[in-house]
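Visitor: structure for the following, please:
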Amino acid sequence: MPTLNPQELRPIWDALAVVCGRWRMPIIHCLCGQPLRFSELEAHLDHITPKALAEHLHALELNGLVSREVLPTRPVVTRYGLTEHGRSVLPLLQEMRRFGEQHRQHLTTG
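Guide: Down below sits the predicted model:
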């Protein structure tokens, strides 16, 4: 088996640093249709705590995948949406879903 040099693995580590985390890909999935408010995201993501949602949104925002828009309304409304860079993750998300479906079928059919 050929060995990979560390420079070949670096892009994989970089990608994992951005999308890893239990909730990051599900958040991206929720935002692929339209921007959502924090409470709307919470409603779509069963069992996520507000703290975890805030942390993951912040990390995704820092990495340029999610944008945060504060609307000048009363009360203030904050919406989160995917950036152009965030949309570049969608093919990866689709492949992960396809693999997950195949893997589940593989496990159930033995």
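Visitor: hey, let's count contacts and neighbours off CA atoms from now on
Guide: Noted.
Visitor: find the residue closest to Ile28 in space, skipping its chain neighbours.
Guide: Leu82 (7.2 Å; C-alpha to C-alpha, 6 or more residues apart in numbering).
Visitor: what's near enough to touch that neighbour?
Guide: Shown in contact with Leu82 (C-alpha atoms under 8 Å, 6 or more residues apart in numbering): 28, 31-32, 35, 65-67.
Visitor: is it correct that Arg79 is in contact with Glu40?
Guide: No - if you go by C-alpha atoms under 8 Å, Arg79 and Glu40 don't touch, sitting 9.4 Å apart.
Visitor: list the buried residues in the helix ranked longest in the chain.
Guide: As assigned by DSSP state H, the longest helix anywhere in the chain is helix 90-109. Residues Leu93 are the ones in helix 90-109 that count as buried (16 or more other C-alpha atoms under 10 Å).
Visitor: so which elements touch it?
Guide: Here helix 90-109 touches helix 24-31, going by 3 or more C-alpha pairs under 8 Å, 6 or more residues apart in numbering; DSSP states H and E.
Visitor: and for comparison, fold this next one:
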Amino acid sequence: MSKAIDEILSNPRNQSEEVQALQDTIYVIGGKWKLPIINSICNGNRRFREIERSIPGITTRMLSRELKEMELNKLIKRVEDPDFPTRVEYMSTEYCKSFGGIILEMIRWGKEHKKKIKGK
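Guide: A predicted model of the protein is given here:
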């Protein structure tokens, strides 16, 4: 991985493009709540209240705001059941699933980081 970073840093044009790409990624999945929401939905919580209950500390207002933003970024899909006028479910899109490997790598890195910091 450091070879790739060295390549980016040695070429100012690439560096600018890479920084922009990182900023775009952070914009879409960054923040305190987006990854926990994605995790909740991927673990089977489809209804608003199920998602809300599965994420300690999130407010109703914040969940609503984040779901709308994630829908605009095509990470989730809001599906209204035509048989029930007030039944809404949220589902992850294929596009959302495309960064599953990134999430798994973040989990792996987080575990390694914790070990390193604790000196284990």
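Visitor: ok so, going back, what's the counterpart of the residue nearest to Ile28 of structure 1 in structure 2?
Guide: Aligned by TM-score structural alignment, Leu82 of structure 1 pairs with Ser92 of structure 2.
Visitor: its match and Lys114 of structure 2: what is the separation?
Guide: 29 Å (C-alpha to C-alpha, to the nearest Å).
Visitor: quick one, strands of structure 1?
Guide: 36-37, 66-71, 77-82 (DSSP state E).
Visitor: could I get those strands in JSON lines, plus columns for distance to Thr108 of structure 1?
Guide: Formatted as JSON lines, the strands of structure 1 follow (distance: least, C-alpha to C-alpha, whole Å):
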{"stretch": "strand 36-37", "distance to Thr108 of structure 1": "35"}
{"stretch": "strand 66-71", "distance to Thr108 of structure 1": "36"}
{"stretch": "strand 77-82", "distance to Thr108 of structure 1": "35"}
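Visitor: tell me the centre residue of structure 2?
Guide: Leu35 (3.5 Å; C-alpha atoms, centre = their mean).
Visitor: would you mind measuring from that residue to Glu50 of structure 2?
Guide: 16 Å.
Visitor: likewise for Ile38 of structure 2?
Guide: 13 Å.
Visitor: looking at those two, which has the bigger crowd around it?
Guide: Neighbours were tallied for Ile38 of structure 2 and for Glu50 using other C-alpha atoms under 10 Å; the higher tally belongs to Ile38 (23 against 14).
Visitor: counterpart of that one over in structure 1?
Guide: Match for Ile38 of structure 2 (TM-score structural alignment): Ile28.
Visitor: ok, that match - contacts?
Guide: Contacts of Ile28 of structure 1 by C-alpha under 8 Å, 6+ apart are 82, 86, 90.
Visitor: repeat that for 10 Å
Guide: 19, 57, 60, 65-66, 81-82, 86-87, 89-90, 93 (C-alpha atoms under 10 Å, 6 or more residues apart in numbering).
Visitor: most neighbours out of these, which is it?
Guide: Leu82 (26 neighbours).
Visitor: what's the spacing between that residue and Leu60 of structure 1?
Guide: Counting by C-alpha to C-alpha, the gap from Leu82 of structure 1 to Leu60 of structure 1 is 9 Å.
Visitor: name the residues contacting each of these two.
Guide: Joint contacts of Leu82 of structure 1 and Leu60 (C-alpha under 10 Å, 6+ apart) are 27-28, 66-67.
Visitor: if we can go back for a sec, show me the one of the strands of structure 1 that comes nearest Leu4 of structure 1.
Guide: strand 66-71 (32.0 Å; C-alpha to C-alpha).
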